[in-house]
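Peer 1: Just a sequence and a predicted model for now, questions to come.
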Amino acid sequence: MQLALFDLDHTLIPFDSGMAWTEWLAARGVLPADAPQRHLDCCREYVAGRQDICGLHRATVAPIAHLDPVELERLAQGFAAAMLPRLPAASHALVARHHRAGHRCVLVTATTRFIGEVFASLFGLHDLIATESARDDAGHLTGEIVGDPCWGPHKIAHVEGWLARQAAPRLADCAFSAFYSDAASDLPLLQAVQQPVAVRPDERLRGEALARGWQILHA
């Protein structure tokens, strides 16, 4: 298999998908007007190391736990329409190059699946590997995570699990593998592929990319 893997937030898109979702819901009265500020505060706590990825997931998902699955799907469709004009042409072109090369294009993101599905579809990606949100017996989201989040060192396990379900070779045995990311938390997966690419990298990832001679993209 020839594989092109893409992170989402600040990589394929130059913004945070969870924040965009929260802002869009608040603008429509689905969430309180102060929901974006509360989400931003949680993101800042995460960046400062005082909040973990599970807490960040709850901040995105728990406020909509009351929505039934049909309503959530309707909102996701409206969100997709709103996000389409915000997708960078450069990201579309990047994905298109990998499509033309015959690579299997996969979004690999820590964001929850129902948000990841929106962007995977908009970019025309073949598959999605994301953090799986728990649901109750009625299909409502609970705010909790099933298994490990698709984040940091867990991303490799998620990718390997996905490859196994495709009856494909392990990542190390793929004929070609590339991964695009902005964050140092993704270093384990970046180090595991043949072609690691830093996109608008944070300070630590930029230092690692320069030291290792990895390609750096700024747009």
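Peer 2: Yes, it's here. Predicted model only: the values in this text are computed from it and were never measured.

Peer 1: Could you use CA atoms for every contact and neighbour count after this?
Peer 2: Fine.

Peer 1: contact partners of the strand ranked longest in the chain?
Peer 2: When the chain is parsed with DSSP state E, its longest strand is strand 104-112. Strand 104-112 is contacted from outside by 1-9, 17-18, 57, 95, 98-99, 116, 120, 125-133, 149-151, 155, 159, using C-alpha atoms under 8 Å, 6 or more residues apart in numbering.

Peer 1: Follow the chain on from that strand and name the next helix or strand.
Peer 2: Proceeding N to C from strand 104-112, the next assigned helix or strand is helix 113-122, under DSSP states H and E.

Peer 1: roughly how far is that following helix from the heart of the chain?
Peer 2: 9 Å (C-alpha atoms, centre = their mean, to the nearest Å).

Peer 1: so it versus strand 104-112, what angle?
Peer 2: Relative orientation of helix 113-122 and strand 104-112, computed by axes from the mean of the first three to the mean of the last three C-alpha atoms, to 10 degrees: 150 degrees.

Peer 1: From F176, how far off is the closest residue to G102 other than its chain neighbours?
Peer 2: Nearest non-adjacent residue to G102, counting by C-alpha to C-alpha, 6 or more residues apart in numbering: Q2, 7.3 Å away. Using C-alpha to C-alpha, to the nearest Å, Q2 is found at 4 Å from F176.

Peer 1: got another, please set it beside the one above:
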Amino acid sequence: MSTPACPPPRADAPLVVFDFDHTLYDGDSGSHLFAWLIRRSWWRTLAALLATPVLGPMVAFLPTRRWGISGYVWIGSLGVRSTAEFNRLIDQYVLAHRAQIAARLLPVALEMFAAHRRRGDRVVVATGAPPELARAILGFVAHEDVPVLGTVVGPKLGGMGARRHCHHTEKVRMLREAGYEGIETAYSDSTADLPLLTAARRPVVVTPKRSRVALFRRVLPPDTPILNWGCRQRGGDAPA
């Protein structure tokens, strides 16, 4: 895939924030990466299976999600000593699965993403995945120069762990700390991103879980678009 070169964003241009998973990418990119890290050896796979009764419920609940994800990352990365080494593993994963990953990029989403860039908007990706993962995948479609904020991962007890999860209110806080304020448009699929969507002047819900559509309609402005950009198992209206 490729896309024409985009002009640099104007300093006074509208700020547009995209989530990544289920928004630009059909699926949970971080989970796919962590599963690959764990499956690299039988003992990591066994350790993950034994830990799942504890870590699985932690991932399912917002207050403990960071700890659950960090546990799986730690199991998959035991022996990795630095963020640079971890990023090299991410790049190795992306290159080894290039065709499968590229097939998960949503064409409608990428066209909207590129349209904002062609207009000169300030576009940033804010994701719960490691930022190197999103950057590497966006490189498939010549968007690797877009700023990416993601979960901060660092050394922890012989492996790597999530130090700061780019998720829920923390995602908005990380955007503000990086100088991204006054969000004009935000795109996300998840109720975990309601702080991001409500902070935007124009929220757009894309490919939400069907069970969450009513909640989005209840808490967001009545004219909020709720669209499906190509995730077959998800809700939302077909784009015009």
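Peer 2: Done, it's in. Quantities reported herein were computed from a predicted structural model and do not represent experimental measurements.

Peer 1: before we move on, the earlier item: relative to the second structure, what is the average displacement of the longest strand of the first structure?
Peer 2: Strand 104-112 of the first structure, aligned to the second structure and superposed, deviates on average by 1.6 Å (mean C-alpha distance after the TM-score superposition for the first structure).

Peer 1: which residues in the second structure does that strand match up with?
Peer 2: On the basis of TM-score structural alignment, strand 104-112 of the first structure is assigned to residues 122-130 in the second structure.

Peer 1: for that stretch, the distance to its chain's centre please.
Peer 2: 6 Å.

Peer 1: longest single helix anywhere in the first structure?
Peer 2: Secondary structure assigned by DSSP state H gives helix 69-83 as the longest helix of the first structure.

Peer 1: what residue of the first structure matches up with S31 of the second structure?
Peer 2: Counting by TM-score structural alignment, S31 of the second structure corresponds to M19 in the first structure.

Peer 1: give me every residue that touches its match.
Peer 2: Contacts of M19 of the first structure (C-alpha under 8 Å, 6+ apart): 36, 39-40, 60.

Peer 1: elements contacting the longest helix seen in the second structure?
Peer 2: Secondary structure of the second structure per DSSP H: the longest helix is helix 42-60. Under the contact criterion of 3 or more C-alpha pairs under 8 Å, 6 or more residues apart in numbering; DSSP states H and E, helix 42-60 of the second structure touches helix 29-39, helix 65-77.

Peer 1: Just name the most buried of those helices.
Peer 2: The highest mean neighbour count among those, using mean count of other C-alpha atoms under 10 Å, belongs to helix 65-77: a mean of 23.

Peer 1: residues in contact with that one?
Peer 2: Counting by C-alpha under 8 Å, 6+ apart, 34-35, 37-39, 44, 47-48, 55-59, 86, 156, 159-162, 164-165 sit against helix 65-77 of the second structure.

Peer 1: who's in contact with the closest residue to R202 of the second structure other than its chain neighbours?
Peer 2: Using C-alpha to C-alpha, 6+ apart and skipping residues adjacent in sequence, the residue nearest R202 of the second structure is T185, 4.6 Å away. By C-alpha under 8 Å, 6+ apart, T185 of the second structure lies in contact with 14-17, 200-204.

Peer 1: so the longest strand of the first structure versus helix 53-61, what angle?
Peer 2: 90 degrees.

Peer 1: Buried residues of strand 104-112 of the first structure, list them for me.
Peer 2: For strand 104-112 of the first structure, a neighbour-count test (16 or more other C-alpha atoms under 10 Å) marks 104-112 as buried.

Peer 1: got it, and stretch 45-57 of the second structure?
Peer 2: When burial is assessed from 16+ other C-alpha under 10 Å, stretch 45-57 of the second structure yields the following buried residues: 45, 48, 52, 55-56.

Peer 1: now it: how far from the chain's centre is it?
Peer 2: For stretch 45-57 of the second structure, the distance to the chain centre is 23 Å (C-alpha atoms, centre = their mean).

Peer 1: Okay then, goodbye and thanks.
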